[in-house]
Structures are given as C-alpha cells and as structure tokens.
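Asker: Pasted the sequence and its predicted model underneath.
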Amino acid sequence: MSSTKTTIEAAPKDLRPDRVPKGTVVHPKRLVILYDAPDGKPFAKIGPKQFGDTWLPVITRNRDWVQVLLPSRPNGSTGWIRSSQLAEAHSSFLIRVHLGQRTLELFEDNRPVGSWEVAIGAPATPTPVGRTFVLGQIIDDKQPFSPVILPLGSHSDTLDSYGGGPGTVAIHGWTNPSVFGEAVSHGCVRVPDEALALIRTVPIGTPVLVDKN
C-alpha cells in the first residue's frame, strides 16, 4: 500500500524531477492498483484517503493511463493508474522551494503570488530535492509552533522517523522569525505567517518543486 508510512522499492522513479506538472490532480475513487507502466506489472495499491482525501499530481498521460507522484518512500516514487478509476480536478497553483536562496515562491496560473525567506533543512538533515506535492493539511490549534501543517509527499533522506512519524517532510509555520533564511530544520520548510496563510489555501495535490538554486 502506498502511503506516507510505507516504502515501495518497486515503484518507478520520477525521471523528470525538475519538470513542472500541468496542474491535473487525481483522486482514487476506491482502493486502486498501481502499475509500473501502462498495461504493465502491478506493484502496489493506493487508497482514497491519506490525511484526508488522496489527491495526486499527474506527471504523464498515456492513452487511458496517468502517471502520478506517490506519497511513499523512496522519494520520487511514481505509479501508473487507469484513468477510469480516478476523479480528476485541476490546481492552478505551484510551490517552488529554492534551497540555495532559502526562499519559497508561490505561483497561481504561472503568475507569482509571493516570495518569502524560509528555513530549510540543516546540513545533517537536508530538505530533499525533487518533485513532490501537498499531501494533506493538518489543523491543530494546540500545536505550539504552527496551527497548520502541510505534509508533503516526500521524506527525509537521513531520518527514518521523527517525532513519532515516518519522517514526512512538511511546510509549516514557526514562532521565531530569526530562523528564516537559515538551514536549521530537520528537513521541513518553515515559513512566515503570511506565506502560511496563502499556502494553506492551495488544493491538495498541488505540485511542489524543490531545487538547489
């Protein structure tokens, strides 16, 4: 089963991790089979729920099949699903994280909405590079550092677990603004309140591209 808690070594690797998806996102209507290619070999399944409804970004189409990014390890995992088993929608948003500049940019319909200095992973626990997506939204007013947490479909490359979870990377707020512009986190991207207020409005499944620039 593909989820943020699992590792599926048989999953095909994302071959174009720097390419911007076209914005199509899909939702499995039920438990569906993942294949390694159109009409190929099944290697896992994925269900309609993760943190909430499962929405996955489409990165390629081939006839009646779509290739999607997956929430399971290893990072960059993909799978093919029959289109007939999916509901389809569109996200007009894109999130870019530039690790070298330590900035996050939000785009809507290819137009910049905002750019902010952020905190990224420390050298020993870096934020993973590549193409991922917003997997869900956790709202917890009792959380001391961020009332809203946006788990991504990627995981730490150096931590198998963190805080009782599977090392899922997330975008979230932070109480001390002095961290912005620094590499100090365990892999998550810490953002200012203004950025969090906007990012929390994007649809689940919205692509997130992380690069070294």
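Answerer: Nice, I can see it.
Asker: all contacts plus neighbour counts: C-alpha atoms, from now on.
Answerer: Noted.
Asker: residue contacts, the nearest residue to residue 155 once chain neighbours are set aside?
Answerer: Closest residue to residue 155 apart from its sequence neighbours, by C-alpha to C-alpha, 6 or more residues apart in numbering: residue 168 at 4.4 Å. Residues near residue 168 by C-alpha atoms under 8 Å, 6 or more residues apart in numbering: 4, 151-156, 161.
Asker: Just the buried ones from these?
Answerer: 4, 151-156 (16 or more other C-alpha atoms under 10 Å).
Asker: List the ones among those that fall in strands.
Answerer: If you go by DSSP state E, the buried ones among the contacts of residue 168 have 151-155 in strands.
Asker: now those as a markdown table including distance to residue 22?
Answerer: Formatted as a markdown table, these follow (distance: C-alpha to C-alpha, whole Å):
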| residue | distance to residue 22 |
| --- | --- |
| 151 | 21 |
| 152 | 18 |
| 153 | 18 |
| 154 | 20 |
| 155 | 23 |
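Asker: tell me which of these is nearest to residue 86?
Answerer: Using C-alpha to C-alpha, residue 153 is the member of those that sits closest to residue 86, with 18.8 Å.
Asker: Pasting the second one now:
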Amino acid sequence: MRFDRMIRRRAGLLAVAVGVPLLLAAAGATGWALTPDRTPSAPPVVAPPTPTAAVPSSAAPTPERVPVAAPAPDDLPVVDYSLAPTGFPADPDTLDTTPLTEGLHPTREIAAYTAPGGRPLAFLAPTINGVELTMPIAQRRAGWTAVLLPSANRTLAWLPPGGFTTVPLRGQIVIERKPHRLTWYRAGQAVQSWEISLGQRGQETPLGRTFILGRTPPPQDVYGGVDIFALGAVPDDPESVPASLRGAHIGIHSWYHDGELGMKTTNGCIRLTKSGQRKLLAEVRPGTEVAVVDELPVPPPTA
C-alpha cells in the first residue's frame, strides 16, 4: 500500500446532497490420462499383440483462467467523495431490482479496473475520508469481482482477487419515482413502504443501482433532527444544483414537515417521514443496495 500517498490525501468533510458533512463514522489440477499396463496374451515365443490406444481416465474440468491484473501505476487517483474518474464500464443491469446480497470491503488499497484483465483507472481504499467503505457486489467473472462504484452513477469497477473481505447484505431499498414510494426489503421480502418526496424538474433523483455510503447528523433543524443517509450516487447534472451543493451526494433524509410528500421538490434527495427515517437508520447497514426505478412492474393477477 502506498501509505505516503494515503497520508498526503487532503482531509475533508463529506457532504451529502443537502450540503452537510458525513461524519460516520486459481490454481486447479487437471486430470492426467494414464496408459494402462499391457501384458502379452501368449507365451514369450509369440509376438505380443499390437498395442491399443490408451483410454484416458475421467479428467477434472479445466478451471477458468483468471485474467492477469496489469500493474497499476502509483499515480492513479484514489476514489473519494468527489466525482469518480471516468472510463469505468456502465452497470448493464442498473434497473434490475433483484437484490444484491453480498458486499465487498477493501482491506487495503486495491486497484479498480475497466474489466477482468482490463485497464486500471483508480484505487479503492478501505475508507473514504474515514468512512468504512462497503460496496455491493454486482457481478463475478473469471475470478474477478465487479462492485457498484462510489461517487458515480450506474457504473461498475472490476477488482482482481485479493485485498478485500465480503459481508452479507440482507436488506435492500427500492425507490419508485412515479408513485413516490420507498420500500424497505429484508431477505427479499417487503417490510414497509413510505411516501416520499423526490428531485424537482432538472434535478431528478438519479435512476439506477447505488448504495448507502454512510450517515451524518443533521446540520440544521429543517432535517427534523434525524440523521441522514448519504448514498454512493451523485446528481446526474452537477451544474443543475445550487452552487453550495456542487460536489455533493444524493441523500435519504427526513424534513421538518410532511407537507411535500408525494411531490418533486428536492435537489435530488429522497425525503420521507421522520419515523420512517429513524426506522431505516436502526435497521439498514452501510453498503446496502438502493435501487431507483420509475416503477416496479405490477404482478399479473393470480388465477
């Protein structure tokens, strides 16, 4: 790990989309074909029979080759709370609401690549400005692991083996923009839903899969005195938000009144009731997936 680079990185406060600090805290064996022993079928004075071809034993399947990770230059940026570097691949399943049930936590600084065996573009550290980083695992391929990239929307980063641990993620939050609804799931089952406020025109709450990065105390009374969840997502158009929110992240938080529930009034954040926010803060851990879609499909009626 490049500790000198980590030490030199600027200290700073993490701001959610409400403009507040985030204070959270291949190796495998293949089968060998053995040639059977052959014994002549006649006395020694008789020529032995013509040898027959060896019959191979059942061979173990050849393990999948793990693409080699190209060395990462030391001067690559470390992903922090500002916008992540560009060039990473889009999340191909960004509107899929199938729960992501496993998270990845870097145990050291690790390089993030564009694909298995692809190009390194940045480093992921165990923390972002002191916040422990856990990212939902979106794919696995050829020994590599793809995670939802923080400080970016609808984007994956591919990680080679080693340098991380995994943790189970039992919860999920699904945001539906058209009905203005947040639903909290546990182990794939809906637990509770709330009416919410969402981003106003031009500052819409970004679609796609993201995750809870961490939590912060409310900086002002307008947030109802309840902690705020900061997400990995950022405004789709950073220039559309007020100047004081440039570089901010999307958040889930309460408000000092509930009169705007069901409306599009925020700068991209998700607002719900104070009791609902307290419930999520008590039950949902950082790293949990948040899926934002326009609307969930209605299941067909049962016969």
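Answerer: Nice, thanks for sending it over. Everything quoted here is computed from the prediction, not taken from an experiment.
Asker: Got a TM-score for the two of them?
Answerer: After superposition, the two chains reach a TM-score (TM-score structural alignment, normalised by the length of the first structure) of 0.93; 211 aligned residues with a C-alpha RMSD of 1.6 Å.
Asker: can you list the buried ones among the contacts of residue 168 of the first structure in JSON lines and add distance to residue 26 of the first structure?
Answerer: Listed next are these as JSON lines, based on distance: C-alpha to C-alpha, whole Å:
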{"residue": "4", "distance to residue 26 of the first structure": "17"}
{"residue": "151", "distance to residue 26 of the first structure": "18"}
{"residue": "152", "distance to residue 26 of the first structure": "16"}
{"residue": "153", "distance to residue 26 of the first structure": "14"}
{"residue": "154", "distance to residue 26 of the first structure": "18"}
{"residue": "155", "distance to residue 26 of the first structure": "21"}
{"residue": "156", "distance to residue 26 of the first structure": "25"}
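Asker: For residue 212 of the second structure, which non-adjacent residue is closest in space?
Answerer: Nearest non-adjacent residue to residue 212 of the second structure, counting by C-alpha to C-alpha, 6+ apart: residue 231, 4.5 Å away.
Asker: list the contacts for the aligned partner of that neighbour in the first structure?
Answerer: Alignment note: residue 231 of the second structure maps to residue 152 in the first structure; criterion TM-score structural alignment. By C-alpha under 8 Å, 6+ apart, the residues touching residue 152 of the first structure are 71, 132-136, 168-171.
Asker: Give me the distance between residue 152 of the first structure and residue 58 of the first structure.
Answerer: As for residue 152 of the first structure, its distance to residue 58 of the first structure is 15 Å (criterion: C-alpha to C-alpha, to the nearest Å).
Asker: and stretch 36-55 of the first structure, how far from the chain's centre?
Answerer: When distances are taken as C-alpha atoms, centre = their mean, to the nearest Å, stretch 36-55 of the first structure is centred 15 Å away from the chain's centroid.
Asker: Stretch 165-184 of the second structure too?
Answerer: Offset of stretch 165-184 of the second structure from its chain centre (C-alpha atoms, centre = their mean): 13 Å.
Asker: What span of the first structure is it aligned with?
Answerer: Using TM-score structural alignment, stretch 165-184 of the second structure lines up with residues 87-106 of the first structure.
Asker: would CSV of the contacts of residue 168 of the first structure with distance to residue 211 of the first structure be doable?
Answerer: CSV is the format used below for these (distance: C-alpha to C-alpha, whole Å):
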residue, distance to residue 211 of the first structure
4, 21
151, 18
152, 15
153, 15
154, 13
155, 15
156, 15
161, 23
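Asker: tell me the contacts of the alignment partner in the first structure of residue 269 of the second structure?
Answerer: Here residue 269 of the second structure is matched to residue 188 in the first structure, going by TM-score structural alignment. By C-alpha under 8 Å, 6+ apart, the contact set of residue 188 of the first structure is 120-121, 127, 169-172.
Asker: and those residues, which of them are in strands?
Answerer: Among these, DSSP E puts 120-121, 169-172 in strands.
Asker: quick one: which of the residues you listed is most hemmed in?
Answerer: Tallying neighbours with other C-alpha atoms under 10 Å puts residue 120 at the head of those, with 31 neighbours.
Asker: is it true that it touches residue 99?
Answerer: Yes. The criterion here is C-alpha atoms under 8 Å, and residue 120 of the first structure meets it with residue 99 at 6.9 Å.
Asker: shared neighbours of the two, which are they?
Answerer: Common contacts of residue 120 of the first structure and residue 99 (C-alpha under 8 Å, 6+ apart): residue 127.
Asker: Who's the closest spatial neighbour of residue 194 of the second structure, skipping the chain neighbours?
Answerer: Nearest residue to residue 194 of the second structure, sequence neighbours excluded (C-alpha to C-alpha, 6+ apart): residue 182, at 5.3 Å.
Asker: What mean distance separates the helix or strand containing the one you found from the matching residues in the first structure?
Answerer: Using DSSP states H and E, residue 182 of the second structure sits within strand 181-186. Compared with the first structure after the fit, strand 181-186 of the second structure shows a mean deviation of 0.4 Å (mean C-alpha distance after the TM-score superposition for the first structure).
Asker: Show me what that strand is packed against.
Answerer: For strand 181-186 of the second structure, the elements it packs on are strand 171-176, strand 189-195, judged by 3 or more C-alpha pairs under 8 Å, 6 or more residues apart in numbering; DSSP states H and E.
Asker: and among those, the most buried is which?
Answerer: Mean neighbours per residue, mean count of other C-alpha atoms under 10 Å, is largest over those for strand 171-176, with a mean of 24.
Asker: what comes into contact with that strand?
Answerer: By C-alpha under 8 Å, 6+ apart, the list of residues contacting strand 171-176 of the second structure from outside reads 97, 99-101, 181-188, 284-285, 288-296.
Asker: Give me the mean deviation of it from the first structure.
Answerer: Its matched residues in the first structure lie on average 0.4 Å from strand 171-176 of the second structure after superposition (mean C-alpha distance after the TM-score superposition for the first structure).
Asker: any idea which helix or strand carries the residue sitting furthest away from the middle of the first structure?
Answerer: In the first structure, counting by C-alpha atoms, centre = their mean, residue 39 sits farthest out from the average C-alpha position, at 26.4 Å. According to DSSP H and E, residue 39 of the first structure maps onto no helix or strand at all.
Asker: The second structure: which residue goes with that one?
Answerer: In the second structure, the residue equivalent to residue 39 of the first structure is residue 117, according to TM-score structural alignment.
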